[in-house]
Structures are given as C-alpha cells and as structure tokens.
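Engineer: Predicted model and sequence follow; I will ask about them next.
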Amino acid sequence: MKSGKQHEHCCSYEETVKPGGQHDHPGHESHDDDDGHSHGEGETEGWMGHWPLLTALFAVVVMMILEYGFGKKFNDVIQLIIFIPAYLLAGYNVLNLAFRKALRLDFLNEFFLMSVATIGAFAIGSYSEGVAVMVFYSIGEWFQDTAVSNAKRSIKALLDIRPDTVDVIRGGKVETVNPSTVTIGEVIQVKPGEKVALDGELLSDKATFNTAALTGESRPDNKVKGESVFAGMINLNQLTEIKVKAAFKDSKLSKILEMVQDATARKSQTQLFISRFAKVYTPIVFLLAVLLVALPYFFVSDYVFQDWLYRGLVFLVISCPCALVVSIPLGYFGGIGLASKNGILFKGSNYLDVMTRINTVVMDKTGTLTKGVFEVQKVVAVGIDEKELLLFAAAIESKSTHPIAVAVVSHAGDVLVGVKIEGIEEVAGHGLTGVINGKKVLAGNAKLLKKFGVDYDSAVDEEVDTIVVLAVDRKYAGYITIADEVKEDAGQAIAAMHALGIQTVMLSGDKQSTVDKVASLLGIDKAFGDLLPEHKVDQVEALKKEGRRLAFVGDGVNDAPVVALADAGIAMGGLGSDATIETADIVIQNDQPSKIVTAIKIGKLTRSIVWQNIILAMGVKIIVLILGAGGVATLWEAVIADVGVALLAILNAVRIQRKQV
C-alpha cells in the first residue's frame, strides 16, 4: 500500500495503473502534475497505508452517534456542524481531486459528480446520506486499492527476484557487494540455495539450478562448465562460480521484468473502448441527471424540486464507472501475470485479445516442434564394417562445426584417438573431402558422390531423413541418416489445437520428405518444405488472403518477416536470446509447444472474465439508474450498488491469477 493515498480508480486506466508498477493517487503527501497525477516516493507499510479506511470508519462512528444516539436532541444547525467534519474526513480525497480538476475546467468526471451529489444531499438536509456516500466510497476504494496493489505485487514478486547482494571474487578475496557494481568479466560465487544475481558462464564443472521463476518449469536444470546461467535461477546443490557476461541492468531477468511491466501500457481493444466509453458516458449521465431534475417541472402537476433533485443526486452517484475502468485493466493484468507464471510473456494485453481470435497456428519445424538437436538415426555400411564407416565419418566431420557434423562425431564416440586426418577440404553445397589414415574419403550429400563419379545405392535417394553419404577410395561405402528429435509435448500441442478448432501449418527449409514425415507423425494439417524465408512470407500471405487469423511460432529472429505479417508473433525459447525478446509479441521461455495452447486458453479466460465484469457492472447500473430516476432507490442503495459492483468486479478479475490452465 502507498502511504496515505488512494487510487484514482475511476479516472482512466492511464491514471490508475502505470508501467513499472506505479500507481497514481489522489493523495495526501505527494506533488501533483497538471494531469492530476501524484508522485509518491516508495512504499510505507503500517497504519498510514490504511488512512482512507480509518477516516471512513471514524465518519461512520460520528454518523451512528448522531443518527441513533443524540440525533433527536440537536437541531439541524448543530447536526450540520457535527456532520461536516465527518464528511470532510471521509471525502477529503474525492473533494480535493474534484477541485483540482475543476480548476482545469474538467467538470465531467466521477469525482466532480460525487462531490456535487453529496453537497446536494447536504443542501436538501440529507446529511447522513451525504456522509454515507463518501464513507462507503472510501471503504470501497480502500478494498479496491488493496486488490490492485496485491495484484501488481504478485507480478513484481514473481519476476523481480534479483538479490540485493552478490559475492564477487576480487584480489583473491570474496566481497559482498551490490550486483549493480559488478562488471563484466568478474567472477561471482553462488552458495547452495542462493539466487543467481547476474547472467554469466558457469566456471564450475557442473551445477544444478531451479529455473521456475524464468521458465515456469520447476524441473531442475543441470548445467556443465561453459554453459550459460541466468539471473533468477536458484543454485540447488553446491558452491558455484560464474563468470559475469552481462551487467545487472542488462540481464535476461531485467529485460523480462521490464517487458512485463511495459505490457500494461499496451492496451487491448476492450480497454481502449471502455476508456472512450467512459469519456462519453460521464457527460451524458450528467446531462440526464440535470434533465431528470428540470424536465418534470413542465410535465408533473405536483412537482417538488427537492424530491426531483434527490433523484438526480442518486442518478449521479450510481453513474460512476469505477467498476469498468478499474476491473477491466486489472483483469488483463491478471492474465499477463498468469501467463508469466506459466513461462509465457505477453508484450501487451492487446495480444491476449489477439490470441482469442487465432484460428490458424503456423509453425517453424526446427526448434519449435523439434529440439533442434540432430541425432544419428541409422548407419548403413556397404563393403566395410559399420564401426569403420563411423570412424571415417567422424574423422572427416570432426573438422566441421555444422550441427550434422557434430551429431555424427557425438554418435561415434571416442574413436578418433590415433587417427591420422589430412587434407580436409570443403566442397560448397556438397560436403567434405579428406584423407583419413591414408585413404581418400568423401562425406556429404549424393551430389558430392556424383561430382566425383562415384556410383551409389538407389536407397540413398529414398531416405526421408537428412543423410551423409560416404565413399572410401572412390568406392561407395554406405550412409548415415540424421534426424532432429521431435519435442515430447509436440503431439499433445497439435492435438490440443485441433480440439480448439485451430488449423495447424508447418513451414520449413528442410526437404519436403523430412517435413512430411514430421507432419505425419504429429498430425499437422498442412506442411511445406524446401522454403527460403521469402517463400515462408508467400505462404503466410496466402493464408491471410483466405481470411485466416494466424499466429506464427518460430525463433523470432530469422523469421522476422513472417513474424511481422502474423497477427501474433510467438518466439520459442526466448530466455537465451535478447533478439527474440525484442522481435516477438509473445515469448515462450521454456521451448514447449504445448505453451502455445496455454497462451490461447489464458487469452480466452481473460476475455471471459473481462466481459463478465462488463455485463455485471452495466446491468446493475442500468437497473439502479432506472430505480433512482423513478424515485425508488435512495442514495444509500446507489452507493452500495456502485461500491458493491466495483468490489465484485475486482474480486472476479483477481480470480484470474489463481486459475490453473
């Protein structure tokens, strides 16, 4: 809670929740700018955080004493003298803000309406009802303020888990310092159970980390020397040394936190509509209240000004659009928070809306549906021993850094000890040539053997996986197939998308036979292979011309043109890539395709709760407005309905963060 302050809940979303976890308040101890915003410093716990509630409760005590204690012993003047302090205590913030806005000629806002209504109640002698309006409003605002603060704190606590101190090795000694003072290249120590404060490279031989705060995945992540470690991970089992690779402010966690906070500034269409609606709605209601007081004079024979003024005041109180302009952005913020807990980062609440309308998901293959880690699937030796074929293949591929070469070397194991490797040359687009233990070896695709006039088995052309064909001393020696492993939850993700009525499409630069194999295995509707980046753009444009609303899922960097065309660009595995976080609209941090479905479900859940709030708020307001205009509802019913609806809507919005998806 901010000390001694109260949210300007009913103004507009800009005045309610600001990026970076800050709020604007009509406040006591703050300096206001020309927009009525207030800028408080820090957060204060304790009784000052409950000042609005305390003043309201004091006003209730005064009101109860006067109404049910000594009210009949005092005349109107004495009652007025006693009621006014109670009224000012409960309504100071509202009156102050209404006055400041009036100085800027802004009269059509709910604070001014609330002030007019309550002062009007005093004018017609309804002192207790005038005070009651401010009392219940203040109590309601306190509950709303608490709900908003808790919601924002839960998001901030989820992500802003950077330690305040870090142990750094300087001059052979361990010093405890602020992480922001550590420079790139320095070595830090992280004890078991401690959080990593800075991004870096693991210097210890091995370590195990809990990455739940970054990826939403609670399974321990085992790292070995040389691998990347990120701020926010928790060291689980041993003292670990890490070489710092990024400044504190540039860590992945800092970027993620900044992105989630900035997401509150990118509004959904529903929020934008409600903001525009409130600006039109408030002056219309004010005009209707004036007409409700004035017009009956010409049509009602027994017209009593005080009675119709009272009805107009009820009309003003119930017209306040608090429930809408607070609960709706809070609902979207709750959706962003729920997504963050599941390892999904939305760059704005507008993308929550976009995901509810998606009917086609277009996916890259490598790194999205497959692990992007090639493994040897099959070794076929012709005329030589299989182990010998693997030795020749591993020896020549050991001089290449291509993922396929790495897969072959890894599969062969420790076979290169004492092997003589000479004259390795690359034939662009074909493969490698060299001399291994005195024998001329060719390793590459079928075109390489054709180039050197080596005949090979027709089975080579029938393989659907990536293939390395070998020849030894100009004689065909066999081939090795390599394939990318499909992710464990890829099939589950595709099935879940189909259950939601979503069409699935795969685009890949791999050969069509390989793409067809993966598509068939996973049940993907359409699959296109042999594509260059510009061909992917053509495919996406063709889908959009069909009227498809689509999300594209890829690495967010190489597929930037396609991401830009898609209604929602989703990047897989954004944890290790700054460029991915910058490019995509939505980042799935743990590489799981099933999170695509989770993102869609969170979008739908958020929209459902937001529209529940809209229907609840507008339904109750219309009913009470009619009752107030008809003279049935009093100021008591008006304020209870207004505050009650706002509280119900906010509690409903907060419910999102507790949902399981």
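Structural biologist: Thanks, I have the structure now.
Engineer: going forward, measure contacts and count neighbours with C-alpha atoms only.
Structural biologist: Fine.
Engineer: how long is stretch 100-109 end to end?
Structural biologist: End-to-end distance of stretch 100-109: 12 Å, with CA to CA, to the nearest Å as the criterion.
Engineer: in it, what counts as buried?
Structural biologist: In terms of neighbour count (16 or more other CA atoms under 10 Å), stretch 100-109 has its buried residues at 100, 101, 107, 108, 109.
Engineer: next one: stretch 178-185
Structural biologist: Residues of stretch 178-185 classed as buried: 179, 182 (neighbour count, 16+ other CA under 10 Å).
Engineer: returning to what we had before: and which of the buried residues of stretch 100-109 is nearest to residue 415?
Structural biologist: Ranked by distance to residue 415 (CA to CA), those are led by residue 109 at 79.4 Å.
Engineer: Neighbours of the closest residue to residue 159 other than its chain neighbours, how many?
Structural biologist: Once flanking residues are discounted, residue 159 sits nearest to residue 257: 5.8 Å by CA to CA, 6 or more residues apart in numbering. The local packing of residue 257 (other CA atoms under 10 Å) involves 21 other residues.
Engineer: go on, residue 491?
Structural biologist: A total of 19 residues lie near residue 491 under the criterion other CA under 10 Å.
Engineer: Could you do residue 388 as well?
Structural biologist: 13.
Engineer: So which bits of the helix or strand containing it are buried?
Structural biologist: If you go by DSSP states H and E, residue 388 is part of helix 386-397. Under the neighbour-count criterion of 16+ other CA under 10 Å, helix 386-397 has 389, 390, 391, 392, 393, 394, 395, 396, 397 buried.
Engineer: ok, structure two:
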Amino acid sequence: MTSKEGHHHDTCGCGHDHDHHDTCGCGHDHDHHHHDTCGCGHNHTHDGHSHMQEDHGQTEREESVVMPENVKKQVYILENLGCANCAAKMERQIRNLSGVKAATITYATKQLVVAADDPERLYPQIKKICTSIEDGVEVVPREEVEERKKEKKTESIYQKNRKSFQAIGAGAVLFVAGQVLEHMMPKSALIVVIFVAAYVILGAHIVWTALKNLTKGHVFDENFLMSVATLAAFAIGDFAEAVGVMLFYRVGELFEDIAVSRSRSQIMEAVDLRPEVVQVVTAEGVRSIPAKDAKVGDILMIRPGDRIPLDGTIVDGRGQIDTSPVTGEPVPVSVYPGVEVYSGCVNDQGVLKLEVKKPLEESMVSRIMDSVENAAASKPKIDRFITKFARIYTPIVVLAAVLTAVVPSLMTGEWRYWIYTAITFLVISCPCALVLSVPLAFFSGIGAGSKKGILFKGGLAMEALKDIKAVVMDKTGTLTRGNFVVQKTVSTGRLTEKQILTMAADCELASTHPIGRSVVQAAEEKHCKLIRPKEVQEISGKGIFAVFSEGTVLCGSQGLMEHYGVDVSGYQKEGYGTEVLVAVDGRLEGYLVVADVIKPEAKEAVGRLKRQHMITAMLTGDAKRNAKAVACEVGIDEVYAQLLPEEKLTHLKKIRTDHGAVMFVGDGINDAPVLAGADVGAAMGSGADAAIEAADVVFMTSSVDAIPEAVEIARCTGRIAMQNVIFALAVKFLIMVLGFAGCANMWMAVFADTGVAMLCVLNSVRILYSKRKA
C-alpha cells in the first residue's frame, strides 16, 4: 500500500457514494501503529489566517474593521452614550485621527477600542470628538469603569433616570392642565403660559443641545430635528400638539434607554461569569484573595453552590457540577480527583479542592467575555449597510420635508397644513431606530451562543454562517472523541480473551503510540497482571516482536504476521478500527479491535443538520474503511477519505461548487488549507490552539450538537435583524405616506422614531430566550 491510486467511488452499503484515496500518500502502512489521521508522523497545526478569504469572501473581510496585530490597543467605555447614530459618527471621526490604525465602537457594550501606536496621546482628541457629537458622554478607560462598579451600589431604574422621570411627570401634569383649560376656557391667555412652561420643562434640554450641536456642525441629529419640528408646531399655533409630541418623545426616549440598558445588562450578565474573589487553601487555613491574584498551582476551595472561579483540576473531593452556564448542557457532570473543570460551572454538591491550571485572564470565563466583547465589534455587512444608509436617508427625508412645506403651499396657499405635514417628516427622519436595530440583534445572538458554549468571533462570521448550504467535518476529534479504545477482544486459538489482552499489553508496555497506550489501559482496567518482556523489538509500521520466558509473541498488523510466516486464515478483518493480531510461538491466538469512539451525540446532530436542509460531508486523512464505517453510523451524505491536506481543499471547493457556501469543522490537525478555504471555519474547543485562534466559530464543548445549534442561532439572529430593518423602514415609510395624505399626525411620527426603536430592542433580546429546535 505504498502507491497512490486515483479517486474512485466506493459504497459502504448505506446508500451513499464515498470518494477516497487508497493511501494518504505518506508512504506508510496504515495498519497498526499509526494515528487515526494521515499517519505521516508530522505534527500538523494551523497557520494563522483569516477565514472567508477564499474567492468571493475576500471583499467582505476587507470592508470590515480588522484590528491590526502588534499594535497597542486601548479599550474605553463611553458612559452616558445614548444614541446609536451618534456612536457611528464618533467611530468615523476617531478612525480619521492621525495615528489611529483602527477604531470601532460597539453600541451594545458602549465600548470603544482604539488601535494606535500611542493611544494615550490621542485620548484628549477622542474625548473632544465624543463630547462634541453627544453632549454628556464620558470616555473612561475600561479598567477604571470596572473598579467603579465594585465600589458603586446598584441603582434602581428610577435612580438612574431620576431627572427624566421628574421632567416627564411635571410636563405631563402641565400638559393635562393645559388640555383641560383649553376645553373650559378656550380663549384664556393662561393656556399659552401653561403649554410654554410644559415645553420648557420637557424640551429645554433638547433645544439647548441642538443649538450647541449646530455650532459644532451637527445639523441632522435627533435633538435638532425634534426641536425644529416642535418649535414649528408652536409657530403655527399648535401648542398642545408641540408639547404633546415632546412629551411622547421624552417618554419614548426614556423607555428606549431603559430597554437598551436592560437588554445590555441581561446579555452581559449571561456571559460575564468572572469571579471577584477566590478561596485559597494555605497552611494557615482558607483565605479570600482577588481572583486576578490567584496563580497557577494555587489550591482553591469550592463549596456547594459556589461557581468554579478558574480553570483547573480537581485534587480532592467528589461531587457533581452544573456545566450549563458554560456549555448549555443541563445534565450534571460527576467530578473527582484528576478531572479537569472549566471556570463558570457551578458546584452542585460536595466540597471540592481545585488546583489552578490557568490564571483568570486565560480561564474560560475570561475567554468567553473577551470573545463576546470582541465579536460585538466585528460588524456584519447588513450593519455596515444600515449605517451608510442612515447617512443618506436623513438628509433626503429632511429635504423632502422642506419641499413638502414650500412647494404645495405655494400652489395651494395652505401653509399651515403643509408645514404640519413637513414637521412630521422631520420627526420620522431620525435614523436611530434603524442604526440601533441591527447591532443589538447580532450582539444578542453572540450572547445566546456564548450561553451554549459557542463562541462567534464576530457578526461577520455569524452572518456568513446563516447562509451556508453544506457542513464539512473532519472525522477524528470532531465526529469521534479522538482517543483510541479497545472495542473487542477475539480468541481464535487456545487462549482466553483476557490472556490475549494481557499478552498484547505486555508487548505494548513501552509503547508511546496511542493504539499501544489504549491496549495497556484496557488491560489495567480489567486488572490484568502485566510483565515486561525479556526482549522487545519494534518492527517499523508493522508491530512488535517480544520474547518472554514462556516463548515469543508477535503483536501487530497482518503484515507483521505474514512477515514471520504466521498462518492468519482464522482471522477475519473487522469493518471499523485497527486490528492488533497476537501470535504466540508462530501460531495466531487472537486479535484486538482498537478504534476511535464515535461521539454519542454525533448521529442526532447530523440528523438536525439534515432537517436544516444541510448537505453533510466528511473529509479525512483516515483509511477508507474507517471513514465509511463512521459515515454509515452517523449518516454523513458524502465521504472523502485518505486525503492529504491539499486534497481536502480540492474536495471542499468541489462541494462548494455543487452545493453552495460551506462551513468546515475540525480540531486543528492537518486542516489549515481547508479551514482557509471555507466560508466559515469552526474549531472544536479541544483542538489545536492555532486552530481555535484562527477559527471564526469555536465550539467550547467540543460537542457535535453545537454545530446545528450554531447554525440555528445564526439563522435566528439574521431573521430578527432583517425583521427589525424591514419593520423600522416600513413604519417610517407608511407614516410618511399617511402624513402626505393628511391621515397622520406628529404623535404617529414620534412612534415611528422612538416607539419603533424600543420594539426593535425588545425583538432583538428575545434571541436569548427563544426555544430553538431543529
């Protein structure tokens, strides 16, 4: 089996066509003593790369903001940021600063990330830009904000918005009083006084902000548009209308702020599982220290009900932990000394002692938090489109308002009617609902994924994932566990199965190969008494020749037996796995079947992908017999086996041509070229670090179930983002048409602005709570 044959179709009886190579091209025999990959003996890891670069995907990447490597980054929190459209303006201006390599603002987290050679030097300019665009915004380094949170008490909604509640309350009382007085004493001058007082209370801040922004060149902002609209209503004598619209606007703005704030905190609380303190076991007893001060090797005590603070290994105690906060898996997991556990999980029972393996900044809780924050900064195409659209939409609608006020009035003389219609257009022209509608949906989707142990590395990756047509998977480490287990022991001669296992394990005691180690482990689990051979010789690519006091033992492949002239007519080749034949003094006594274990959830997960109308395929460097057996067991549609890395890429391109956009899922071994060529690259959390670093999506649980779950979350997110955009535009357009026809008033226009924005926020957050089932 040293020559490489051409591709041909083979069938395993499961009704699918399987295309494969007969060898992997490395020149080795693929029976005993080769790992369940290409078997060439090299350590294959991923090269650093960006996904979606191949062919049609390059453009999308270039349009998005990519933080450059090896450039200093500074993270700020924009406190009091309340306008999504203003955030977009700030981002554009900060990017244009001299010395800034990249900058991005995530409205959902109020986070500004600046990449520059000296970001501290730019801090005064950044502050100036932010405060000039939205009054009251504070630019604070993230570290200071986190320190403040520890000291600051949690405020109620009323305490946070006390001034707004008071202004709205007083304005509402005066508005009602003016309305009552208007009906009782329609010609009283007191009516004007009451309405003016109400307007000052409700709108003075907005008008003042608009005037200040005008001096800075900001014409089409929400404050200016609302000020012009309501003051124009005053000018034409609609006092009640002007005050009522301002009141409705302030109420809508308040509820919108509360909804955004609540949704933001819900998402961050769901993913921020970082501990503040840990309980360290010392010679003097147990003491509390800040979590960031815990070091690798420290022993932590975890009581029942406590959250596991850092990644580590259990060294004392037994119990069960709830992994659902990290993995989404509701079934408790038993833990005991030697078991590795992730931070973020909750100890359900028993006092546990944990040896820290990773500090706080490298533990799972921090990785999830960083992933969510960084992912939110990667804007999908639809988000970038809406931001650009809003810059065009507002001036066009304002121009339409001016034309509506002037042109029909000159023709009909009905200035009051057309000016009123025009000012409804001004209110509708506010772009905040549009700009807010998309990023919050994607941020919610990223948060929903993190609750399930699925880390999306950006809105762009999620957007691409919702459109894939085929899922291509590696075998080892993806569909299988990646660890060999003795599946069966068969006796063909005088010896018992236990004796055969013991002899094979004796021969393999010195082996470092995964198959050899699995044989030794199986013997130890059955409490077999093992002895080392007097003499042992490894036959490269075939197996082991060993000498014991009782005689000689051959342990290895069929080729080894044939090399020593052993009759193997009593041996029947198994369908799946690697056989380890055992012969004593030249006579075949039996064999072991060693195989990688298929993940128990693989079959159901592949079924879910098919119900999502996905084509499933496997690309593997493993032998065709093993690949076909796994494919039949889990229900994979297409199988390509015994492939070199570059051959995997060829087949991936063929699958894309046949079916459409593809996602490749692997564990990082031999997969660099195919990951680079996929529309979306995904890595199992148990895989190579380089693959996890380079992947667009990481499945921290390493569960096959996470693949269809990620697809469903991405599709749900895409649907909700599109619903928000269509709903916002449709309502605005409808109110404009009704206003032009004389059937809409300014109250409806305010709903088209703040009301629609609030509904979009609520619609976005439901991703966190939706019951997804495919």
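Structural biologist: That came through, no problem. Quantities reported herein were computed from a predicted structural model and do not represent experimental measurements.
Engineer: hang on, the earlier thing: what's the residue nearest to residue 159 of the first structure in contact with, if anything?
Structural biologist: Taking CA atoms under 8 Å, 6 or more residues apart in numbering, we find residue 257 of the first structure in contact with 156, 159, 160.
Engineer: does the residue in the second structure that it lines up against sit in a helix, a strand or a coil?
Structural biologist: Alignment note: residue 257 of the first structure maps to residue 369 in the second structure; criterion TM-score structural alignment. For residue 369 of the second structure, the secondary structure call by DSSP: H, G, I helix; E, B strand; the rest coil comes out as helix.
Engineer: From residue 604 of the second structure, how far off is residue 369 of the second structure?
Structural biologist: Distance of residue 369 of the second structure to residue 604 of the second structure, computed by CA to CA: 30 Å.
Engineer: cool, residue 146 of the second structure as well?
Structural biologist: Taking CA to CA as the measure, residue 146 of the second structure falls 43 Å from residue 604 of the second structure.
Engineer: Same check on residue 339 of the second structure?
Structural biologist: Counting by CA to CA, the gap from residue 339 of the second structure to residue 604 of the second structure is 27 Å.
Engineer: Then residue 166 of the second structure?
Structural biologist: According to CA to CA, residue 166 of the second structure stands 56 Å off from residue 604 of the second structure.
Engineer: doesn't residue 343 of the second structure fall inside a helix?
Structural biologist: No - assessed with three-state DSSP, residue 343 of the second structure is coil; it does not lie in a helix.
Engineer: That one -> the first structure?
Structural biologist: Under the alignment (TM-score structural alignment), residue 343 of the second structure pairs with residue 231 of the first structure.
Engineer: From start to finish, how long is stretch 178-190 of the second structure in a straight line?
Structural biologist: Note: stretch 178-190 of the second structure ends 8 Å apart using CA to CA.
Engineer: Return the set of buried residues in it.
Structural biologist: Under the neighbour-count criterion of 16+ other CA under 10 Å, stretch 178-190 of the second structure has 178, 179, 181, 182 buried.
Engineer: Check stretch 282-290 of the first structure too.
Structural biologist: 282, 283, 285, 286, 288, 289, 290.
Engineer: Where does that stretch end up in the second structure?
Structural biologist: Mapped onto the second structure using TM-score structural alignment, stretch 282-290 of the first structure spans residues 394-402.
Engineer: Other residues contacting the matching stretch?
Structural biologist: 220, 421, 422, 423, 425, 426, 428, 429, 430, 431.
Engineer: Show me what the fifth one aligns to in the first structure.
Structural biologist: Put plainly, it is residue 425 of the second structure. By TM-score structural alignment, residue 425 of the second structure lines up with residue 315.
Engineer: Then its match would be within a strand, right?
Structural biologist: No - in this structure, residue 315 of the first structure is helix, not part of a strand, as judged by three-state DSSP.
Engineer: That one and residue 623 touch, don't they?
Structural biologist: No - here residue 315 of the first structure does not reach residue 623: they are 11.1 Å apart, not a contact under CA atoms under 8 Å.
Engineer: more neighbours, the two?
Structural biologist: Using other CA under 10 Å as the criterion, residue 315 of the first structure and residue 623 rank with residue 315 on top: 31 against 12.
Engineer: tell me which element residue 105 of the second structure is part of?
Structural biologist: strand 100-106.
Engineer: What's the first helix or strand after that strand?
Structural biologist: strand 111-116.
Engineer: What separation do you get for the spatially most distant residue from the centre of the second structure and residue 175 of the second structure?
Structural biologist: Going by CA atoms, centre = their mean, the residue of the second structure most distant from its centre is residue 187, 62.8 Å out. Counting by CA to CA, the gap from residue 187 of the second structure to residue 175 of the second structure is 17 Å.
Engineer: Next step: the contacts of stretch 394-402 of the second structure restricted to helices.
Structural biologist: With helices taken from DSSP state H, the overlap with the contacts of stretch 394-402 of the second structure comprises 421, 422, 423, 425, 426, 428.
Engineer: quick one: which of those is most hemmed in?
Structural biologist: residue 425 (32 neighbours).
Engineer: That one contacts residue 749, correct?
Structural biologist: Yes - between residue 425 of the second structure and residue 749 there is a contact at 7.4 Å, judged by CA under 8 Å.
Engineer: In the first structure, what sits opposite residue 702 of the second structure in the alignment?
Structural biologist: Aligned partner of residue 702 of the second structure by TM-score structural alignment: residue 591.
Engineer: same check, this time on residue 282 of the second structure
Structural biologist: So, by TM-score structural alignment, residue 282 of the second structure is matched to residue 170.
Engineer: Right, I'll call it a day here.
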